[in-house]
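Asks: what would the 3D arrangement of this be:
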Amino acid sequence: MFYIMKEWLMDMVAAMRIAVEVARLGSFTAGSRELRLSAPSVSRIMAELEADLGVRLFNRTTRQLNLTDAGLDFVEKSSGILEQLDNMRSVVRERHDTPRGQLRVSCVTAFGNECLAPALPEFLQRFPQLGISLDVGNRLVDLIEEHYDVAIRVGPLSDSSMIAQKISTQRIIFVASPEFCRRFGMPKSLDEIRSYPSVSQVSGEWGRTHQFRHLGEIIDFEVLQHFAMNSAQAVKNACLTGYGYSLLPDFLITDDIAENRLVQLLPNYGPVEQPIYAFYAQRRHTPQKIRVFIDYLTEVFGS
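Replies: From the prediction side, this is the model:
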């Protein structure tokens, strides 16, 4: 009897994981690919689960897959149960084991490309039983709904369910190419630079306004969007052509300034530092893989 119950529980947990992934990805095929199962196996397990529960969980058409009301309730409760099981397993393993598993990380584009990606190989060498899936982009992800472990963003978020750990800062600097400076001269004030063509990074609400310190005051500078993009690297590449000035994070342009490909403008206007945070969901027991990752980010970028 014990073995029958154990087998049923293991089958149910596996079915719950499949249902959650299928619901998250919106198709049996994508769910099977994510879980490394065959599509027929996923379809069969979901059919057996529905038969066992006596309800339909998914409405299937040739073009889309939607949760029924019962399916939505089942997936929500399953997500909570699976998280509790994962936490319990992590707590037990951590007493005798090294960090292991897969970390899903979302990171803003510029910091992800320039800073985080080059730092991750060292982290993986320290913790060879961990793997990382890095999603680089400026889209604001939902950590819980989309099953991310950590999100790295510029500036604080107002979500009380998240824990924010400051890992670094960035300073947004006025820059232009030497050719631009020869054509337009060196601006002396914010009012003057507003009359020049610009290449700006705007992503959602971010990048529309930046703050600077000048003569003891903090001044808001509203970015003019003559030529706007959502990628800092793309903005830098356009700025290098000499078309216009740009506002770019310091870590992206240090080498360009040192090698005279770009020139800092308005050095008397000190940029207000913008904090860079690592966010993760509040849990009763934070998984060890998240703890060691946050510690590593603080070690590498905190200085």
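Asks: rest of the way, CA atoms for contacts and neighbours
Replies: OK.
Asks: for Glu210, what are its contacts?
Replies: Slight slip there: residue 210 is His, not Glu. Contact analysis of His210 by CA atoms under 8 Å, 6 or more residues apart in numbering lists Ile172, Asp220, Phe221, Glu222, Val223, Pro271.
Asks: meant to ask about Arg182, not that
Replies: Listed by CA under 8 Å, 6+ apart, Arg182 has no contact partners.
Asks: wasn't it part of a strand?
Replies: No: applying DSSP: H, G, I helix; E, B strand; the rest coil, one finds Arg182 to be helix, outside a strand.
Asks: next, the residue nearest the centre of the chain: secondary structure please.
Replies: The structure's the chain has its C-alpha centroid closest to Ser106; by CA atoms, centre = their mean the separation is 2.0 Å. What three-state DSSP gives for Ser106 is strand.
Asks: possible to save the contacts of His210 as a markdown table with distance to Gly302?
Replies: Below are the contacts of His210 laid out as a markdown table (distance: CA to CA, whole Å):
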| residue | distance to Gly302 |
| --- | --- |
| Ile172 | 18 |
| Asp220 | 27 |
| Phe221 | 27 |
| Glu222 | 29 |
| Val223 | 29 |
| Pro271 | 19 |
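Asks: just the residues you listed now: which is nearest Phe293?
Replies: Relative to Phe293, the closest of those is Ile172; by CA to CA it sits at 26.4 Å.
Asks: pull out the buried residues from stretch 151-161.
Replies: Of the residues in stretch 151-161, those with enough neighbours to count as buried (16 or more other CA atoms under 10 Å) are Ala151, Ile152, Arg153, Val154, Gly155.
Asks: and the first one, how far is that from Ile81?
Replies: In this case it means Ala151. Counting by CA to CA, to the nearest Å, the separation of Ala151 from Ile81 is 23 Å.
Asks: just Gln233 next, same as before
Replies: For Gln233, the distance to Ile81 - CA to CA - is 42 Å.
Asks: and the strands in the stretch 51-200 of the chain, which stretches?
Replies: Assigned by DSSP state E, counting those that start in this stretch, the strands in the stretch 51-200 of the chain fall at 58-60, 65-67, 101-107, 130-136, 150-154, 162-170, 172-176, 198-201.
Asks: buried deepest among the ones you listed, which one?
Replies: Of all those, strand 198-201 has the most neighbours on average by mean count of other CA atoms under 10 Å, namely a mean of 26.
Asks: which SSE is immediately downstream of that one?
Replies: Downstream of strand 198-201, the first helix or strand assigned by DSSP states H and E is strand 209-214.
Asks: select the longest helix from the chain.
Replies: Secondary structure of the chain read by DSSP state H shows that its longest helix is helix 69-94.
Asks: for that helix, what is the distance to the chain centroid?
Replies: Counting by CA atoms, centre = their mean, to the nearest Å, helix 69-94 is centred 22 Å from the centre of its parent chain.
Asks: cool, and stretch 278-294?
Replies: 15 Å.
Asks: next, the second sequence, to be compared with the first:
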Amino acid sequence: MDIKVLRSFVAIIEEGSFAAAARRMGVSKSMCSKMIADLEADLGTRLLTRTTRAVTPTAAGQAFHDRVAQILTQLDAAFEAVRAASSRPSGPLKVGAPVQYTLKVLKPHLMRFMEDFPDIQLDMVLDDSRSDMTRDGFDAVIRIGTLEDSSLHARRLHDANILLVASPDYVARHGSPDQPSDLRDHLCLHYTNLRGPGTWPLRHGNDVVYQKITPAFSSNNGELLRALAVAGKGIALAPEFQVADDLARGLLVQVLPDHALPGVPIHVVYSSRKLVTASLAAFLDFMARLELGRTE
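Replies: Okay, here's the model as predicted:
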């Protein structure tokens, strides 16, 4: 029996739908459905109960899943034991990461990773949203900020400073805020991936002020907000690695410097439920050895 059929069956149980399992397996929904129909025909019993809302295993299907999942885990471990014995890790590796962090901080290191591990096929997916590791098939993702999902393993890479910045032209025309509450009278460029709608967390000493703002412009893309800030369209809350060049060139200036957010953690996280492949282990070890936290 084709092992892909068994992996597809396990994926359907774990994902709860044919569509999600098909995305995880990289096949069409119709192909996934056909494989399960053929499997049920071979076994002579129904494994899944299908409704318009969900797919659930029958009693026979659940028992079959439990044994097959265990067998697949052991099989994957056997494959990886052989690969790990090799001095050249190989195979596909899918990693998700924020756009500007990758371009400003990781890019030169990724080039060296490719040189050090030529047999690893690295698929780097740049997306500022919080990707679902299981649904989107990631081996690891890089996340900025406090982690919420305790089911994930995490390795801390470094901390990032978050600054309030504006162009000199904006400050000349609108003045500079003296305290967080002054932001209510300014044009604020809001990053929508921040938790809390229209709220900026600002640290002063050991205290964090959650300042409500009325965004003049909002986007989930930090680079667009940076460009608008440089163009004098408002004040932005941005990671230092994203705006360091602009600050050095005088295109942006820091406002409310006593209310920056130092120490925002950046982690590489990976699932506790998936086998750590030789490729993923190589990536994790490589990242742990880097001196990050500065622009290149």
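Asks: TM-score of the superposition?
Replies: With the length set by TM-score structural alignment, normalised by the length of structure 2, the two chains reach a TM-score of 0.80; 287 aligned residues with a CA RMSD of 3.5 Å.
Asks: still on that earlier bit, nearest to Met10 of structure 1, of the strands of the stretch 51-200 of structure 1?
Replies: Across the strands of the stretch 51-200 of structure 1, Met10 of structure 1 has its closest neighbour in strand 101-107 (19.5 Å, CA to CA).
Asks: matching residues in structure 2 for that closest one?
Replies: Under TM-score structural alignment, the match for strand 101-107 of structure 1 in structure 2 covers residues 91-97.
Asks: the matching stretch vs structure 1, average offset?
Replies: Its matched residues in structure 1 lie on average 1.4 Å from stretch 91-97 of structure 2 after superposition (mean CA distance after the TM-score superposition for structure 1).
Asks: residues in contact with that stretch: which ones?
Replies: Applying CA under 8 Å, 6+ apart, the contact partners of stretch 91-97 of structure 2 are 119-128, 131, 137-143, 279-280.
Asks: got it, and stretch 276-294 of structure 2?
Replies: Contacts of stretch 276-294 of structure 2 with the rest of the structure, by CA under 8 Å, 6+ apart, involve 80, 83-84, 89-93, 105, 113, 120, 139-140, 155, 157-160, 241, 268.
Asks: return the residue of structure 2 aligned against Lys236 of structure 1.
Replies: So, by TM-score structural alignment, Lys236 of structure 1 is matched to Arg226.
Asks: part of a helix, is that match?
Replies: Yes: under three-state DSSP, Arg226 of structure 2 falls within a helix.
Asks: Ala236 is in contact with that one, correct?
Replies: Yes: assessed by CA atoms under 8 Å, Arg226 of structure 2 is found in contact with Ala236 at 7.1 Å.
Asks: ok, those two, which is more surrounded?
Replies: Taking neighbours as other CA atoms under 10 Å, Arg226 of structure 2 and Ala236 compare with Ala236 leading, 27 against 24.
Asks: so who does the more buried one touch?
Replies: Ala236 of structure 2 sits next to Leu164, Val165, Ala166, Cys188, Leu189, His190, Leu225, Arg226, Ala229 when contact means CA under 8 Å, 6+ apart.
Asks: alignment lookup: it to structure 1.
Replies: By TM-score structural alignment, Ala236 of structure 2 lines up with Ser246 in structure 1.
Asks: using the three-state scheme, assign its match.
Replies: Assigned with three-state DSSP, Ser246 of structure 1 falls in the strand class.
Asks: how far away is the spatially most distant residue from the centre of structure 2 from Leu152 of structure 2?
Replies: Residue farthest from the centre of structure 2, counting by CA atoms, centre = their mean, is Gly44 at 41.9 Å. According to CA to CA, Gly44 of structure 2 stands 38 Å off from Leu152 of structure 2.
Asks: same question for Asp128 of structure 2.
Replies: Relative to Leu152 of structure 2, Asp128 of structure 2 is positioned 19 Å away (CA to CA).
Asks: go on, Ala60 of structure 2?
Replies: Going from Ala60 of structure 2 to Leu152 of structure 2 by CA to CA gives 30 Å.
Asks: with Leu290 of structure 2 instead?
Replies: Separation of Leu290 of structure 2 from Leu152 of structure 2 (CA to CA): 22 Å.
Asks: with adjacent residues omitted, what lies nearest to Met35 of structure 2?
Replies: Val5 (5.8 Å; CA to CA, 6 or more residues apart in numbering).
Asks: just give me the match in structure 1 for the one you found.
Replies: Using TM-score structural alignment, Val5 of structure 2 sits opposite Ala15 in structure 1.
Asks: what about Phe9 of structure 2, how many residues close to it?
Replies: 27.
Asks: so what's the residue nearest to it when sequence neighbours are not counted up against?
Replies: In space, and not counting its chain neighbours, Phe9 of structure 2 is closest to Ile36: 6.6 Å by CA to CA, 6+ apart. By CA under 8 Å, 6+ apart, the contact set of Ile36 of structure 2 is Val5, Ser8, Phe9.
Asks: now with 10 Å, please.
Replies: Listed by CA atoms under 10 Å, 6 or more residues apart in numbering, the contact partners of Ile36 of structure 2 are Val5, Leu6, Ser8, Phe9, Ile12, Phe18, Asp42, Arg46, Leu47, Leu48.
Asks: list only buried entries from the residues you listed.
Replies: So, by 16+ other CA under 10 Å, the buried ones in these are Val5, Leu6, Ser8, Phe9, Ile12, Phe18, Arg46, Leu47, Leu48.
Asks: CSV please, covering the residues you listed and showing distance to Gly196 of structure 2.
Replies: Output for these, formatted as CSV (distance: CA to CA, whole Å):
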residue, distance to Gly196 of structure 2
Val5, 43
Leu6, 42
Ser8, 38
Phe9, 39
Ile12, 34
Phe18, 34
Arg46, 46
Leu47, 43
Leu48, 40
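Asks: looking at those, which are in helices?
Replies: Using DSSP H, the members of those that fall within helices are Val5, Leu6, Ser8, Phe9, Ile12, Phe18.
Asks: stretch 70-82 of structure 2 vs structure 1, average distance?
Replies: Stretch 70-82 of structure 2 versus its aligned partner: 2.6 Å mean (mean CA distance after the TM-score superposition for structure 1).
Asks: ok, and what's touching that stretch?
Replies: Under the criterion CA under 10 Å, 6+ apart, residues 3, 6-7, 10, 65, 68-69, 83-84, 86, 89, 274-279 lie in contact with stretch 70-82 of structure 2.
Asks: are any of the residues you listed buried, and if so which?
Replies: Buried positions within these, assessed by neighbour count (16+ other CA under 10 Å), are 6-7, 10, 65, 68-69, 83-84, 89, 276-279.
Asks: tell me which two of those sit farthest apart.
Replies: Using CA to CA, the pair of those lying farthest apart is His65 and Pro89, separated by 30.0 Å.
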